[in-house]
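Visitor: Turn this into a model:
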Amino acid sequence: MFSAHAATALALVDSYGAVAVFAVFALEGALVGKVLPARTLFVAAVVAAGVEALAVLPVFAAAVIGATVGQSVVFVAVRRFDVDPTSLPLVPVGDGVIDGVSRWFDRWGLPAVAASNAVPGTRGWLAVPTANASAVSAPRFAAASLVGSAAYVGALLAVGVAVALGFGSAAEFLGAEWVAAL
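Guide: Got it, this is the predicted structure:
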């Protein structure tokens, strides 16, 4: 019933917990992990942890901090070492995307970093143009990245809790033995 991504995500969460969430979100933040199932992994981790706040807090923190660390690594690599991550085949960001997000940053400034991190599909892409074409410091970039990532992961947390509660309702409705067989 579950896809291969969901099965892999559950296996990672089962074996490594919040460390797996941190690693996958750090790779996603570094633009390298866009092919990894970060959203699926996070929702699976929330479902596995349950819906209590103390149980999901480490998963939430691992995702937000991981994404922020990954984006900050890209920012520093571009700024200090003149690295062009878009030239790597692992980074699925084309020149048109970079031009578009550069215009977005030029118009809105640092709040655009937070806003882009809250939107699936554009997460992390402002790290390259912000590092190249602005005087924004690394700590200010990291703070904006953290705010946007927290909003994004908060929305994923809501999805994860809804899924977890849905599984609980399905277990009650169908009988725990049938759901356990899934």
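Visitor: From now on I want contacts and neighbour counts done on CA atoms only, so please keep to that.
Guide: Noted.
Visitor: how close does residue 162 get to residue 84?
Guide: 39 Å (C-alpha to C-alpha, to the nearest Å).
Visitor: Please work out how many residues are found near residue 58.
Guide: 18 (other C-alpha atoms under 10 Å).
Visitor: Name the nearest residue to it, ignoring sequence neighbours.
Guide: residue 18 (6.3 Å; C-alpha to C-alpha, 6 or more residues apart in numbering).
Visitor: mind checking how far that neighbour is from residue 55?
Guide: Distance from residue 18 to residue 55, by C-alpha to C-alpha: 11 Å.
Visitor: Same check on residue 42?
Guide: According to C-alpha to C-alpha, residue 42 and residue 55 sit 13 Å apart.
Visitor: Pick out whichever of these two has more residues nearby.
Guide: residue 42 (30 against 14).
Visitor: about what we covered before: who has more neighbours out of residue 162 and residue 84?
Guide: Neighbour comparison, residue 162 and residue 84: the larger count goes to residue 162, with 16 against 13 (by other C-alpha under 10 Å).
Visitor: the helices in the protein, which residues?
Guide: For the chain, applying DSSP state H gives helices covering 4-16, 18-29, 38-49, 53-81, 95-108, 111-117, 127-133, 138-174, 176-181.
Visitor: okay if I get these as JSON lines plus distance to residue 88?
Guide: Formatted as JSON lines, these follow (distance: least, C-alpha to C-alpha, whole Å):
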{"stretch": "helix 4-16", "distance to residue 88": "24"}
{"stretch": "helix 18-29", "distance to residue 88": "14"}
{"stretch": "helix 38-49", "distance to residue 88": "20"}
{"stretch": "helix 53-81", "distance to residue 88": "13"}
{"stretch": "helix 95-108", "distance to residue 88": "12"}
{"stretch": "helix 111-117", "distance to residue 88": "21"}
{"stretch": "helix 127-133", "distance to residue 88": "13"}
{"stretch": "helix 138-174", "distance to residue 88": "22"}
{"stretch": "helix 176-181", "distance to residue 88": "43"}
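Visitor: another one to check against the first:
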Amino acid sequence: MFGSHAAAALAFVDSYGAVAVFVVFALEGALVGKVLPARTLFVAAIVAVGVEAVAVLPVFAAAVVGATVGQSAVFVAVRRFGVDPTSLAVVPVGEGRLDGAGRWFDRWGLPAVAASNAVPGTRGWLAVPTANASSVSAPRFAAASLVGSAAYVGALLAVGIAVALGFGGALGLLGAEMAAL
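Guide: The predicted model follows:
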């Protein structure tokens, strides 16, 4: 019924809860290769905890804060220590993509950071060119990162709730069918 990633994500969330979501999103934010696909883990976490606001809020917060912490760590590492994340094998972003991200930032500024964080596939790329070629402070970068990550995770939350309700409805129908037998 579940794919292997979804099953592993459910087991991970069941064992470690929102901490697992925080760690995976922090690694994704830091441009480090994915331990588990963050989107799959997040949706699995929503399915695991249910759709009540009290249960969903810690998972949502863990994902947003984790992504922001990871991206801020990259920003600070580049700005303060001159780290070049593209030289690391675990970072799946090439120099060419960073050049394109730099042009986005040159044209749009901090709103480009928020917008890129809201779009799958470009999340976190602007941390490096923003740190290298701008006078943006770390707190302002973190705020823009947080806004974009909240939009991204909000969209994932909608998907997670739809999946959770879909599974719940399907399980309810299955239960009614089994009871009728």
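Visitor: Need the TM-score from the superposition.
Guide: The pair, once superposed, lands on a TM-score of 0.95 when counted by TM-score structural alignment, normalised by the length of structure 2; 178 aligned residues with a C-alpha RMSD of 1.3 Å.
Visitor: So which residue is smack in the middle of structure 2?
Guide: Compute the mean C-alpha point of structure 2, and by C-alpha atoms, centre = their mean the closest residue is residue 25, 4.6 Å away.
Visitor: Quick check, it in contact with residue 66.
Guide: Yes: using C-alpha atoms under 8 Å, residue 25 of structure 2 is in contact with residue 66, at 5.0 Å.
Visitor: In space, what's closest to residue 93 of structure 2 - neighbours in sequence excluded?
Guide: Excluding its sequence neighbours, the residue lying closest to residue 93 of structure 2 (C-alpha to C-alpha, 6+ apart) is residue 86, at 6.2 Å.
Visitor: how many neighbours does that neighbour have?
Guide: Around residue 86 of structure 2 there are 15 residues (other C-alpha under 10 Å).
Visitor: The one 10 residues further on now?
Guide: Around residue 96 of structure 2 there are 9 other residues, counting by other C-alpha under 10 Å.
Visitor: what's the answer for the one 5 residues further on, then?
Guide: Residue 101 of structure 2 has 23 neighbouring residues, counting by other C-alpha under 10 Å.
Visitor: ok, and the closest non-adjacent residue to it?
Guide: Per C-alpha to C-alpha, 6+ apart, closest to residue 101 of structure 2 is residue 126, 5.6 Å.
Visitor: Next: residue 27 of structure 2.
Guide: Using C-alpha to C-alpha, 6+ apart, the closest residue to residue 27 of structure 2 is residue 70 (6.0 Å).
Visitor: Alignment lookup: the one you found to structure 1.
Guide: Superposed on structure 1 with TM-score structural alignment, residue 70 of structure 2 falls opposite residue 70.
Visitor: Can you name the residues that contact the closest residue to residue 179 of structure 1 other than its chain neighbours?
Guide: Excluding the flanking residues, the one nearest residue 179 of structure 1 by C-alpha to C-alpha, 6+ apart is residue 171, at 5.6 Å. For residue 171 of structure 1, the contact set (C-alpha atoms under 8 Å, 6 or more residues apart in numbering) comprises 177-179.
Visitor: These into JSON lines, with extra columns for neighbour count and distance to residue 158 of structure 1?
Guide: Listed next are the contacts of residue 171 of structure 1 as JSON lines, based on neighbours: other C-alpha atoms under 10 Å; distance: C-alpha to C-alpha, whole Å:
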{"residue": "177", "neighbour count": "10", "distance to residue 158 of structure 1": "27"}
{"residue": "178", "neighbour count": "11", "distance to residue 158 of structure 1": "26"}
{"residue": "179", "neighbour count": "14", "distance to residue 158 of structure 1": "22"}
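Visitor: What's the match for residue 144 of structure 2 in structure 1?
Guide: The alignment partner of residue 144 of structure 2 in structure 1, by TM-score structural alignment, is residue 144.
Visitor: Grab the nearest non-local neighbour of that match.
Guide: Per C-alpha to C-alpha, 6+ apart, closest to residue 144 of structure 1 is residue 114, 4.8 Å.
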